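# The following comprises the amino acid sequence and a computationally predicted model.
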Amino acid sequence: MTENTELLLRTVNVTRYVTPLREGGSMPAIAEADDDFLYVLKFRGAGQGIRALIAEIIGGEIARALGFRVPEIVFANLDEAFGRTEPDEEIQDLLKASIGLNLALHYLSGAITFDPAVTAVDPKLASQIVWLDCLLMNMDRTPRNTNMLIWHKELWLIDHGASLYFHHSWQNWQEQAKRPFALIKDHVLLPWATELERVNEEFTAMLSKELIHSIVGLIPEEWLSAETAFDSSAAHRAAYAEFLETRITNSEIFVKEAQHARTSLI
C-alpha cells in the first residue's frame, strides 16, 4: 500500500467483491481489500463517473478537516482480471468499466441510517453540517436520503459524491461560486440550524488556502487529464481550488440563504 500527499490517502488493492449496494444510482459495492478491511467501493465506471469520485474526495476531506466524523477514504485499485467470474452482467460491465483507480470508504459495520425522529442533533452540530453542505452545494442530505449514519452512538457523514454539481459542465463556474445554495431548503437538519453565523465565523477561519490546495492536491492526475473544459490538468485542479476559495470568501451569501430558508420553515 502507498500514500498520497501529506493528507495520507492510502491506496489498497481490491481482492473480493462482496455485495452490491443497490440503494444508490451509481451502484457502489461492499468489497474487501488487501489490508483485510471491508470498504464501500465507488466505481469510476458508474453513471456519474470520475467527477463523483472527485466530489467525494473534496467533500469528505473538507468535512474531516472541519472535525466531522467521516469514514477513511482510500484509493482502490481494480485489477483487469477482477470480476471475470461475476455472473451478473450489469455488475460485470461496471467492473470492466472501472479497471484502475477507484475510490472507497471504510465500511462501518453495524451502522444504522440517521433518523431525526430518533436521534436529536444539537443546534451547533446541525448548523455545522448545514454550513458544510452549503459550501459544497450538496443536494443529497434530505429526509429521504440523509447520508448520515449512527455508528457507536456517534454521527458520521457519508457520500459527498453529489456535491459540486457545477463540475458536470463547468459552465459559468466562477459565477456559481458566489451563488446561494437554494436547495438547502430541503436539508434534513435545517430546522435545528440556529447557529449559522457563529459556525460561519469558525469554519471560514479553519479553511485556509493552504488546506484547500492540499485537499485538491489529493485528486489523482489521471482523473483530471480527461476534462475538455481546461487546457491542462493543472488548470483543472486550480479551478477546484479557486471555486472553493471564492465560495469561502463569500460564505455570507449562502449563510443568508440558509437562514432565510429556515425562517420559511417556521
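Looks like it came in fine.
# going forward, measure contacts and count neighbours with C-alpha atoms only.
Fine.
# Shouldn't I248 be within a strand?
No: with DSSP: H, G, I helix; E, B strand; the rest coil as the criterion, I248 is located in helix rather than a strand.
# who's in contact with the most centrally placed residue in the chain?
Averaging the C-alpha coordinates of the chain gives a centre point, and the residue nearest to it by CA atoms, centre = their mean is H160 (2.3 Å). H160 makes contact with A52, A55, E56, I57, G59, G60, N138, D140 under the criterion CA atoms under 8 Å, 6 or more residues apart in numbering.
# what's near enough to touch the closest residue in space to the first one that isn't next to it in sequence?
Spatial nearest neighbour of A52, excluding adjacent residues (CA to CA, 6 or more residues apart in numbering): G161 at 4.4 Å. Under the criterion of CA under 8 Å, 6+ apart, the contact list for G161 reads R51, A52, L53, I54, A55, E56, G59.
# that older thread, tell me which two of the contacts of H160 sit farthest apart.
The widest separation within these, taken as CA to CA, falls between I57 and D140 and amounts to 15.6 Å.
# Please say which of those two ends up with more neighbours.
The residue with more neighbours, out of I57 and D140 and counting by other CA atoms under 10 Å, is I57; that gives 25 against 21.
# Quick check: that one vs V216, distance?
For I57, the distance to V216 (CA to CA, to the nearest Å) stands at 8 Å.
# for comparison:
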Amino acid sequence: MSSSLPLIRTVNVMRYVTPLREGGSLPAIAEADDDFLYVLKFRGAGQGIKALIAELIGGELARMIGLKMPEIVFANLDPAFGRTEPDEEIQDLLKASTGLNLALHYLSGAITFDPAVTNVEAKLASQIVWLDCLLTNVDRTVRNTNMLMWHKELWLIDFGASLYFHHTWSNWEEQAKRPFALVKDHVLLCKATELDAVDAEMRALLTPERLQSVVELIPDEWLTEWPSGESAEEVRQVYTRFLQLRIASSEIFLKEAQNARTSRF
C-alpha cells in the first residue's frame, strides 16, 4: 500500500474530443497540453463543484490505501474554449465550467467490469466496500459498477456520488455516524468476506494527518462563496473532521455492511 500522497498536476484543456453521455454530468474525453487524453469532469455539470471534491477526495484516498485509480489532474478550461462548439448543450456546459475542473487519465482500451465475468478476491472486494461505506458512495452497483478492467487489473473510476453529506452540510456530525444502508446494493458485497481485517488495517493507515493531507488538495478556487458562508479553510476542516469522525465510528457502517451481506448471501 502507498501512504504517500502525490502532487496533483494541472493541465490545460486543448481539445474537446467527444462527450461521454452517461448519467447527468456529461463528462467528456478531452486532450490536454501534455498530449494525453483525459476523462474531464466539469464544474458546471450536475452537482458542480461538490462532485469534483468528492471525486478528488475519494480517488486520492483510494490511491492512498493501494487501490488502482487513474491519475487525477486539475484541468484548466479557457473562457474561449466553448465558442466554436456546435452543440448548444455542450457549449453551455463549457461556458459554465471556465476555470479549474478535474480530470482522470483516460484508460484507453479498458472495458467495463462485469461481476459475472471477473472474479474479485475477498481482500480487494472488502477494501472497496469498506472505502465506499466510509465515503457513502451510492454509485457502485450492478447497474453502474464504476469500475474498469485494464491490463487485467481492476480500476476504480468514479467517486462523484460520494460524500453526499455535503449537499445538506449543517448536520455533518450526525451524518458521519450513520450506517450506510445502500451498501446492500454494492456490486462487490458478496465477495467482501474480510471486512473486519480490512477495517483494522484502514483505521491504522488512514490517520488524521493523512486524511487532512488529502483534503488539503482541494483548490481554494472551488471553495469560494461556499453556500454556508464559511471560508475555504473552514470548509476543509469540516471535510477533514467528517472523515476522521466516520473512521472513528467505523463499527457502525461495518456492522451495516456485514448484516446486509448476511441477509443477501
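Yep, it's here. If you're wondering where the values come from, they're calculated on a predicted model, not measured in any experiment.
# ok so, going back, export the contacts of G161 of the first structure to CSV and tack on distance to P71 of the first structure?
Formatted as CSV, the contacts of G161 of the first structure follow (distance: CA to CA, whole Å):
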residue, distance to P71 of the first structure
R51, 20
A52, 17
L53, 15
I54, 16
A55, 15
E56, 11
G59, 12
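# Out of these, which comes closest to R247 of the first structure?
So of those, ranked by how close each gets to R247 of the first structure (CA to CA), first place is G59, at 13.6 Å.
# check which helix or strand covers that closest one.
In this structure, G59 of the first structure sits in helix 49-65 according to DSSP states H and E.
# which residues of the second structure does that helix align to?
Mapped onto the second structure with TM-score structural alignment as the criterion, helix 49-65 of the first structure occupies residues 48-64.
# could you give the angle of the host helix or strand of V12 of the first structure to helix 49-65?
Secondary-structure assignment from DSSP H and E places V12 of the first structure in strand 9-20. For strand 9-20 of the first structure against helix 49-65, the angle by axes from the mean of the first three to the mean of the last three CA atoms, to 10 degrees is 120 degrees.
# Just the buried positions in strand 9-20 of the first structure, please.
Neighbour counts using 16 or more other CA atoms under 10 Å place L9, T11, V12, N13, V14, T15, R16, Y17 of strand 9-20 of the first structure among the buried residues.
# Same question for stretch 91-102 of the first structure.
When burial is assessed from 16+ other CA under 10 Å, stretch 91-102 of the first structure yields the following buried residues: I91, Q92, L94, L95, K96, S98, I99, G100, L101, N102.
# Can you flag which of the residues you listed belong to strands?
G100, L101, N102 (DSSP state E).
# Now render these as a markdown table, adding distance to L41 of the first structure.
Converted to a markdown table, those look like this (distance: CA to CA, whole Å):
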| residue | distance to L41 of the first structure |
| --- | --- |
| G100 | 13 |
| L101 | 11 |
| N102 | 8 |
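# Return the member of the residues you listed nearest to R198 of the first structure.
N102 (37.0 Å).
# so that closest one makes contact with D79?
No: proximity of N102 of the first structure to D79 does not meet the contact threshold set by CA atoms under 8 Å, at 10.7 Å.
# quick one: the helix or strand hosting A126 of the first structure aligns where in the second structure?
Mapping A126 of the first structure onto the secondary structure by DSSP H and E places it in helix 123-136. Following TM-score structural alignment, the aligned partner range for helix 123-136 of the first structure in the second structure is 122-135.
# what does that stretch contact?
Stretch 122-135 of the second structure has contacts (CA under 8 Å, 6+ apart) with 58, 62, 67, 138, 162-163, 180, 183, 186, 188-189, 191-195, 198-199, 243, 246-247, 250, 253-254, 257.
# and if we set it to 6 Å?
Outside stretch 122-135 of the second structure, the residues within contact range by CA atoms under 6 Å, 6 or more residues apart in numbering are S162, L163, F180, L188, K191, A192, T193, E194, L195.
# The fourth one - nearest residue in space that isn't next to it in sequence?
By the measure of CA to CA, 6+ apart, the closest residue to L188 of the second structure outside its immediate chain neighbours is A125, 5.7 Å from it.
# any idea how far M149 of the second structure is from the one you found?
Distance from A125 of the second structure to M149 of the second structure, counting by CA to CA: 14 Å.
# repeat for W169 of the second structure
W169 of the second structure sits at a distance of 35 Å from M149 of the second structure (criterion: CA to CA).
# cool, and N137 of the second structure?
Going from N137 of the second structure to M149 of the second structure by CA to CA gives 20 Å.
# Neighbour count: those two, which is higher?
Applying other CA under 10 Å to N137 of the second structure and M149 shows that N137 carries more neighbours, namely 24 against 17.
# quick one: that one and S162 touch, right?
Yes: between N137 of the second structure and S162 there is a contact at 4.1 Å, judged by CA atoms under 6 Å.
# ok so, going back, now flag whichever of the buried residues of strand 9-20 of the first structure is closest to D36 of the first structure.
Using CA to CA, T15 comes nearest to D36 of the first structure of those, at 8.8 Å.
# For that closest one, which residues are in contact?
Contacts here follow CA under 6 Å, 6+ apart; on that basis T15 of the first structure touches E32, A33, D34.
# Need the buried ones from those residues selected in ChimeraX.
Here the buried members of these are turned into a ChimeraX selection, burial being counted by 16+ other CA under 10 Å:
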select :32,33
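# Let's see which of the contacts of T15 of the first structure end up in helices.
Judged by DSSP state H, the contacts of T15 of the first structure include no members of helices.
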